[in-house]
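> sequence first, predicted model second:
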Amino acid sequence: MKKPQNQSKWKGVDPVLFFEDEVVMKSLVSFFGIKKSFPLRGHLVTRSIQAIDIRRIYYISKSVQEILQLNVEVGEQLKIASLGLRMFETHRSKDGCSCAYRLSYEGLPLLLPYITKRVLHASPVDFHRLLQYRTIKFAHFVDTGLGEEAADLTPGCCVVVLREGYENEDPLSIDSSMVAMVCWRGKGTMMNVMLSPPDRKDLLERMEYQFGLHQLIHACELIHFRYY
C-alpha cells in the first residue's frame, strides 16, 4: 500500500494509504458483480498501516486523489483528519461468506448503479417490515418471490432495493436515487438489516412520509404471521 501521508508528520492523525490489495479488490468485484466502469483502483484508501488491522475502506474521487498526491509533493502540509466515503467494511460473520468485506450504507448510493449481483427488490410492505423488525425469515416475506431469491443467495452481504410500486420493475434500471439498504443473508433462513439505529430510523421516516404511515400499518396488519 502506498502511503501519501506520513503518520509522524501530524501526531495523533492516522495515515492515509491507497488500498492496492488486488486479491481483495478482485473478490469484491466478483462477489458483488461490480461493473468495470466503476473505478476502484486508485480510488480506495484506508487509515491503517497493517493489512490485518484494516476495518474500513474509503472511496475518494479523482480530484481528492490528486490533492493527496499534491500534498505529498509539497511536504505534506495538509493535515487530513477524515476523507472519502466509507465503502467497504470487514465483517466477523462465521456464515462461510467468501468475501471478507461487506458494503457500507454510507457509500451505497454511489456504488449501487454498478452492482450487478446480490441485489433484491422488495415491495414497500416487505421493505418496511424488514426495517421495522430488522430480522425476518425468508418464508415470512409477503412476496414469496423475494423469499425465494433470498434463499438462493449464498451467505453474505446483499442489497435490498425498494420497489416504488407493487409491480416488478426492471432490475437494470437501478440508479443512485433509489432507496436501498445493506442486509446480510445469514447461513440459515434469515435476512438481517445492517444499518445503524439513526440510518434505520431515517429510512423508516422516509417510507412513512412517502407512502403514508397509516397505509403501511394497514397493509402490514393484513398479514397474519409471527416473527421468530
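Arrived safely. Numbers count the residues shown, from 1 in each chain.

> CA atoms for contacts and neighbours, from now on please.
Noted.

> what residues of the helix or strand harbouring residue 24 count as buried?
Using DSSP states H and E, residue 24 sits within helix 22-32. By neighbour count on 16 or more other CA atoms under 10 Å, the buried set for helix 22-32 is 25, 28, 29, 31, 32.

> dropping in the other structure now:
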Amino acid sequence: MSAPALRLQGDLWIGDNRLARDLKITAPAGRWTCLLGPSGVGKSTLGRLVAGLPGRARLDGDATAVRGRVAMLAQQDQLLPWASALQNVTLGARLRGAPADHRRARDLLDRVGLAGLHHRRPATLSGGQRQRVALARTMIEDSPVVVLDEPFSALDAGTRMAMQDLAARLLAGQTVLLITHDPLEAARLGHAAFLMTAQGSRPVNLPEGPTPRDVSDLAVTAAQAAIFDALSQRCAA
C-alpha cells in the first residue's frame, strides 16, 4: 500500500471548544512532516484525528481520509503491564488475528537497544526503555501513515539522537506526522514543518537534503534557531 499525502484544513474543535482556526497543513507523501507549537493548541488532538481514534475532536474543513491505515505512537507508551516487551511489540498482529513476526520483533527490540530484555515486563523497565518498546511496536506495523507524538521525549540526549536516526531509516517511504516541541528534532528529521497556533498554521523553513541531518550542520543550527525564535514569539504574543 503506497503512502499518501495528507491534507488537513479547517478549524480544529474539541466539543464546543475551538482549539485552532483556519489550519492549512499538507504533509507530502512518503516524507516526515513536523508539527510544532505551544502546548494546548491541539497538536496531539490533530494527530489523534489523523489516526482515526475515537473522541470529541473534529476538523471542520477538508481532511484526507486515512483511517485504518495509520500507526500511532502516543505520548504515553500504553504498554500492556502483564505482557512482555516482545508480546507488546507483536500486539497489533495478535489483535488482528494474524501470525506474529517474532523474528522481526526481536530484531527491532535489539536495534532500539533492548537486547536481552525481550521477556521483561513494563514494570521492570525504565521510562526510556518502555518508550523504545512502544517505538518498536509502532515500526513493526509498516503502516503507510505513522503519527509520532513526542516519541523521543522520555529518552536521554544520546539515546534520543540514536532513536531518531533509526526511526528515520526504518520509516523511510512512509508518511510520518511528527508532533514535537524540539526545534532541533524538527530541523534534523523534517522534510516539511508547520507551526500551529490558535490563529492558524504556517509553514516553517527547513534545510534541504536527506534526513536525518547532521546536528553540526550549520543549516540545521540556523533552522533550529529560527524555529525557536518563532515559538518564542508565539508564546509571548
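Thanks, I have it. Computed from a predicted model, the values in this text were never measured in an experiment.

> TM between them?
The pair, once superposed, lands on a TM-score of 0.28 when counted by TM-score structural alignment, normalised by the length of the first structure; 99 aligned residues with a CA RMSD of 5.0 Å.

> mind putting the buried residues of helix 22-32 of the first structure in CSV, distance to residue 44 of the first structure included?
Below are those laid out as CSV (distance: CA to CA, whole Å):
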residue, distance to residue 44 of the first structure
25, 10
28, 12
29, 13
31, 17
32, 16
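
> that older thread, which SSE is immediately downstream of the helix holding residue 24 of the first structure?
strand 44-46.

> now the element after that next one, going C-ward?
strand 56-59.

> what is the helix or strand encompassing residue 222 of the second structure packed up against?
In this structure, residue 222 of the second structure sits in helix 218-236 according to DSSP H and E. When contacts are defined as 3 or more CA pairs under 8 Å, 6 or more residues apart in numbering; DSSP states H and E, helix 218-236 of the second structure packs onto helix 183-189.

> the helix it packs on packs against which elements?
helix 218-236.

> quick one: buried residues of the helix it packs on?
For helix 218-236 of the second structure, by 16+ other CA under 10 Å, it's 219, 220, 221, 223, 224, 226, 227, 228, 230, 231.

> list the contacts for residue 57 of the first structure?
19, 44, 45, 46, 86, 87, 88, 89 (CA atoms under 8 Å, 6 or more residues apart in numbering).

> need those in a markdown table (columns: neighbour count and distance to residue 124 of the first structure).
Formatted as a markdown table, these follow (neighbours: other CA atoms under 10 Å; distance: CA to CA, whole Å):
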| residue | neighbour count | distance to residue 124 of the first structure |
| --- | --- | --- |
| 19 | 25 | 37 |
| 44 | 23 | 34 |
| 45 | 29 | 36 |
| 46 | 24 | 36 |
| 86 | 20 | 27 |
| 87 | 23 | 26 |
| 88 | 22 | 27 |
| 89 | 16 | 27 |
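
> on that earlier part again, closest one of the buried residues of helix 218-236 of the second structure to residue 106 of the second structure?
For the buried residues of helix 218-236 of the second structure, the minimum distance to residue 106 of the second structure (CA to CA) is 33.7 Å, reached by residue 220.

> neighbours of the closest residue to that closest one other than its chain neighbours, just the number please.
Spatially, and ignoring its direct neighbours in sequence, residue 220 of the second structure is nearest to residue 187 (5.5 Å; CA to CA, 6 or more residues apart in numbering). For residue 187 of the second structure, the neighbour count with other CA atoms under 10 Å is 30.

> all strands of the second structure, in order?
6-14, 17-27, 32-36, 57-63, 70-73, 145-149, 175-179, 192-197, 200-203 (DSSP state E).

> which one, of the ones you listed, ends up nearest to residue 103 of the second structure?
strand 70-73 (20.1 Å).

> buried sites along the closest one?
70, 71, 72, 73.

> just to revisit the earlier point, among the strands of the second structure, which comes closest to residue 135 of the second structure?
Per CA to CA, nearest to residue 135 of the second structure of these: strand 70-73, 6.8 Å.

> and residue 129 of the second structure, how far from residue 63 of the second structure?
35 Å (CA to CA, to the nearest Å).

> and these two? Which one has more around it.
Neighbour count, other CA under 10 Å: between residue 129 of the second structure and residue 63, residue 129 has more, with 21 against 16.

> now the more buried one: how far from residue 85 of the second structure?
Counting by CA to CA, the gap from residue 129 of the second structure to residue 85 of the second structure is 10 Å.

> do the same with residue 47 of the second structure
25 Å.

> and for residue 59 of the second structure?
Distance from residue 59 of the second structure to residue 85 of the second structure, by CA to CA: 35 Å.

> more neighbours: the two, which one.
residue 85 (30 against 21).
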